[in-house]
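Undergrad: model this:
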Amino acid sequence: MPFRSHLPDVQLSEKSLSEFIFHQIKDLGDKIALVDNSIGGKSLTFKQVYDQSRNCAGYLREAGLDKGDVVGLCSPSSLEFPVAMLGILACGGVVTPCNPAYSVEEILQQFQISKPKMVFVYEDCLNTMKEVQRKTDSLEKMFIIGESNEFITMSEMIGDEYSEDFPKYISINSDKDVAILPYSSGTTGLPKSVMLSHRNITSSFLIFRDSVHHGNSDILYSDRPMYHAGGFWGLIRSLSMGQKLVLEKEFDTETMLRAIEKYKIIDLLTGKELSENKTGEILAQGPQVMKGYMGNPDATARTITKDGWIHTGDIGYVDNDGILYIIDRLKEVIKYKSLQVSPAELESAILKHPKVMDVGVIGIPDTYAGELPKAFVVKKVDNLTKDDVNAFVKSELADYKQLRGGIEFVKKIPKSATGKIQRIELKKMAGNK
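TA: Next up is the predicted model:
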């Protein structure tokens, strides 16, 4: 059965994403907006973000960027990332973020879907992108975040001489026009390009703002890459709320703790409808739901119902107080006989063992049972044995959740840049045995 939020309705915005953010930051002046903790605390004020973004838009307009054109943004978190992003959006362009660590083939797979006309690329990835350009027909121009003697750099695009070229009359339909084309994680196959409209993003922020109360004096810290939804969302949130964002290119515990101490940072963090306290897949509906997957109507139809409900892929339940709990991912659940085993639950249990450093759990095929849970374990101490782990799991969880697929000790659990366990890699490791 559908559950409606107990919170009041949110007043949505008709503005484009760039207009929305420009409106929020234009009067914040010399207040610090962004701090890059990875390069000694270099910063930008809100005025600098505002001016540089609009100048960048002026340059891009003169360079031939038109409404609806897609522009790649292939860079780690940086002060230049939001400037390029807002510059593209202000022209009516569509931003498609890209992991700068990707290979030529991985970038090509994404660009064959989104077909970018231009790309901003981090200086360290230039050679990779040059090879991508040679192999794709759509990519006409490259701009460099960093230094280059071969291509136009960001620093050359943000001068005040381009302020008069800012595109003032771009008509954006916030509900229909796409703003961002991020990519799905590819957990169950190749990544798909997610079409997010301007309203999808602004409404997500407004829903968040009206339900979680933080002031504009708060300072946020993010080690999530801006090309990923987690880092991108943190950027949108901090700019829209007038908050200082301290960014880090890579996670390191000591660096994060020093940043918290220095900046006083706050902590973040069957198809049948079910009733309260019944576990099942969570479907959601609202203005924040994506438009679909670009160039993939079949995947869109499988994900979004005809009446606008999106299959989140999350498993959870709603309690008697209307609080929603998310407990696992549908596509990661292990099917043991007729029972469902949660990898996350197993991982949480195993991590309680004092001799376990890290763990990842997958299901491996079994002719009789369907799948068997298998754990890849990183030892905290050398004398940890498989029998130790098995005995511990038996003391914590029901019989059908036991590690019948075995235990394998490894040096490291493969994870994405955002800390997500790469279960596809674990399955490859299991298949090689």
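
Undergrad: Please make it C-alpha for all contacts and neighbour counts, starting now.
TA: OK.

Undergrad: What is the burial count for residue 214?
TA: 13 (other CA atoms under 10 Å).

Undergrad: Please provide the structure for the following sequence as well, for comparison with the first:
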Amino acid sequence: MFEFSSLTGAAPPIPDNLSLPQFLLQYKHSIRPNRPHNIPWFVNGINSRKIYEEEIIHRTACLASGLTTVFKLSESNYPICIWAVHQLMGIVSLANPSFTQSELVYQLNQTRPTLIILHSQTVNVARAAAQEMGLCLDRLVILDQAQSMQSMVSVEDLIKLGLVCPLFQGRALQIGEGRERIAFLSPSSGTTGVPKIVAISHFAVIANCLQIAAHNKVGQNYTSWNQQRYRPGDVCIAVLPFYHIYGLGVVLNLILFCGMTLVIVPKFQLIPFLESIRQYSVTHLMLVPPQVLLLCKEPVIKDYDLSQIRMVLCAGSSLTAELADQLYQLLPSAQIGQAYGSTEATGVVSIWPVNQFHGISGGELIPGTAARLLKSDGSWAGYNEPGELHVKTPSAALGYYGNKEVTVETFVDGWIHTGDLVQLDENHEVIYIERLKEIMKVRGFQVAPAELEGCILDHPWVADVGVVGIPDKYSGEVPLAFVVPAPGIVEQVGIKKLKMAVIKHVAVNKAPFKCLSAVELTDDIPKNSSGKLLRRLLRTMVPSLATKL
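TA: Predicted coordinates:
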């Protein structure tokens, strides 16, 4: 068996007796740089308020004291909520705030929370989902102080309650406990099928943070291109959601571990994003390809001075060579590269090395990570040969929560079967080729065709359906549905009305990033003798539709 290993060596020591907040707020690891007291942890991108270490520790302890029960779902992107729950040995399951009621119910049904923290903009969906699940509405806590939500208990109310209680510091974990205690239940489509919940331990989150830090030589006295990549006092803007493993693991945990300041904004909007870069002297950008495309294509960019940007990481999906070249030209003084990872690996598997100013493809395997590639003929691939990527890493998740059958298919003898076709060169650079399994990557988010097919089949005008991903310049991929109409429905309502009805049905029942790009009518959906949909045959029909799409 040909096995690839990280050229940067073993992972640094990983403590297995710490919770995530104990690691981030209290523990002094040997490779962690010192944060000067005058460097804030967070800056509120709305009101510019700076939040320092002492306040974070105090508010986290107060919120933990104020909480009388553990919750498992947070609609917020507020780290203090996450850490307070972890201090109580609770589990956090972060949800996309754009979820519809049915999507949120699906996640609630899998995680079974006892309390929900939500933003005021999502209160109607959260209330409806909670009622459908039989969860009392007094188990909903509002994150922000919206005037119309004064009847609901807020996070600030709980913090004030905690001020009059003994501060809760959290108990110490036993040796090895961090490896098994679940920190997050994170949604993922896995390698196939409908969305699943990945169980991630405290140890795995801490491990990935330390692996990335070691790979980037954080805390070491080295100079690369006369600029160390992550330094205390650097500033990163958080435009990626914390409910995504990229935003949670890299943008939040790594940036804080490195002694940097994180500017938190509600969501990505190009002009406010550019204004924040200027206002807060942002030095680091963590992006996905659609955001890179906007930076490279929008004319308004020329009105902003981006010369202070020192580093850009692009991940979530692969960046085309053409778009990467445009980014190099836009930010000629910035180190720019890519990373490859997955929720099942708790984040990053590979990232571009510090001795490359501009990264190549998915980068090198990070410390402590091993890989092997399974070819289609069942043999193991060597250098520059494509195969399905199997990964072994200390940051591997525990498996799929409540789904043992799929867990044993994906997590095999310590190896994660990623379902991605890649190849590795002599420098152990991961070169992504394509997904082998039935999952699309839309704007960095996983979208399962089976989930959309189930939704479309609920429409009475549809007899059968098959969904595939088609290339898209902005989103990477977008869903296209091949629909077999119900008998007589085309004659009754017409082709245009049928297509629009299917598109609207998905838009109403699914999050915006899952919406269909188009619908094509067909007489039959190709399937094998056992009834399994043959998506590869549907994909062969896509080129013939190019002029129509």
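
Undergrad: Please name the nearest non-neighbouring residue to the spatially most central residue of structure 1.
TA: Residue closest to the average C-alpha location in structure 1 (CA atoms, centre = their mean): residue 229, at 1.9 Å. Nearest-residue entry for residue 229 of structure 1: residue 182, 7.4 Å, with adjacent residues in sequence omitted and distances by CA to CA, 6 or more residues apart in numbering.

Undergrad: OK, contacts around the one you found?
TA: Going by CA atoms under 8 Å, 6 or more residues apart in numbering, residue 182 of structure 1 touches 96-98, 193-195, 227-229.

Undergrad: now with 7 Å?
TA: Neighbouring residues of residue 182 of structure 1 by CA atoms under 7 Å, 6 or more residues apart in numbering: 96-97, 193-194.

Undergrad: how much space is there between the residue nearest to the centre of structure 1 and residue 147 of structure 1?
TA: Counting by CA to CA, to the nearest Å, the gap from residue 229 of structure 1 to residue 147 of structure 1 is 27 Å.

Undergrad: Which position in structure 2 pairs with residue 300 of structure 1?
TA: Under the alignment (TM-score structural alignment), residue 300 of structure 1 pairs with residue 407 of structure 2.

Undergrad: Please identify the buried residues of the longest helix anywhere in structure 1?
TA: Longest helix in structure 1 by number of residues, with DSSP state H as the criterion: helix 46-62. Buried residues in helix 46-62 of structure 1, counted by 16 or more other CA atoms under 10 Å: 46-61.

Undergrad: Sketch out the helices for the stretch 101-250 of structure 2, chain order is fine.
TA: Listed in chain order, the helices of the stretch 101-250 of structure 2 (DSSP state H, counting those that start in this stretch) span 101-111, 123-133, 155-163, 177-180, 202-215, 245-246.

Undergrad: List just the one of the ones you listed that sits closest to residue 379 of structure 2.
TA: Among those, helix 202-215 comes nearest to residue 379 of structure 2, with 29.5 Å by CA to CA.

Undergrad: where in structure 1 is the aligned partner of the closest one, by residue range?
TA: Residue span in structure 1 matched to helix 202-215 of structure 2, by TM-score structural alignment: 198-211.

Undergrad: mind checking how far residue 25 of structure 2 is from residue 54 of structure 2?
TA: With CA to CA as the criterion, residue 25 of structure 2 and residue 54 of structure 2 are 10 Å apart.

Undergrad: Break down the stretch 301-450 of structure 2 into its strands, ranges please.
TA: With DSSP state E, counting those that start in this stretch as the criterion, the stretch 301-450 of structure 2 has strands at 311-314, 335-342, 347-351, 364-365, 370-374, 387-392, 399-400, 411-412, 415-424, 430-435, 440-442, 445-447.

Undergrad: thinking again about what came up before, looking at the contacts of residue 182 of structure 1, which is nearest residue 259 of structure 1?
TA: residue 97 (26.4 Å).

Undergrad: isn't there a strand covering that closest one?
TA: Yes - with DSSP: H, G, I helix; E, B strand; the rest coil as the criterion, residue 97 of structure 1 is located in a strand.

Undergrad: my guess is it contacts residue 225, does it?
TA: No - between residue 97 of structure 1 and residue 225 there is no contact under CA atoms under 7 Å: 10.2 Å.

Undergrad: list the buried ones in stretch 408-427 of structure 1?
TA: For stretch 408-427 of structure 1, burial by neighbour count (16+ other CA under 10 Å) applies to 413-414, 417, 421-423, 426.
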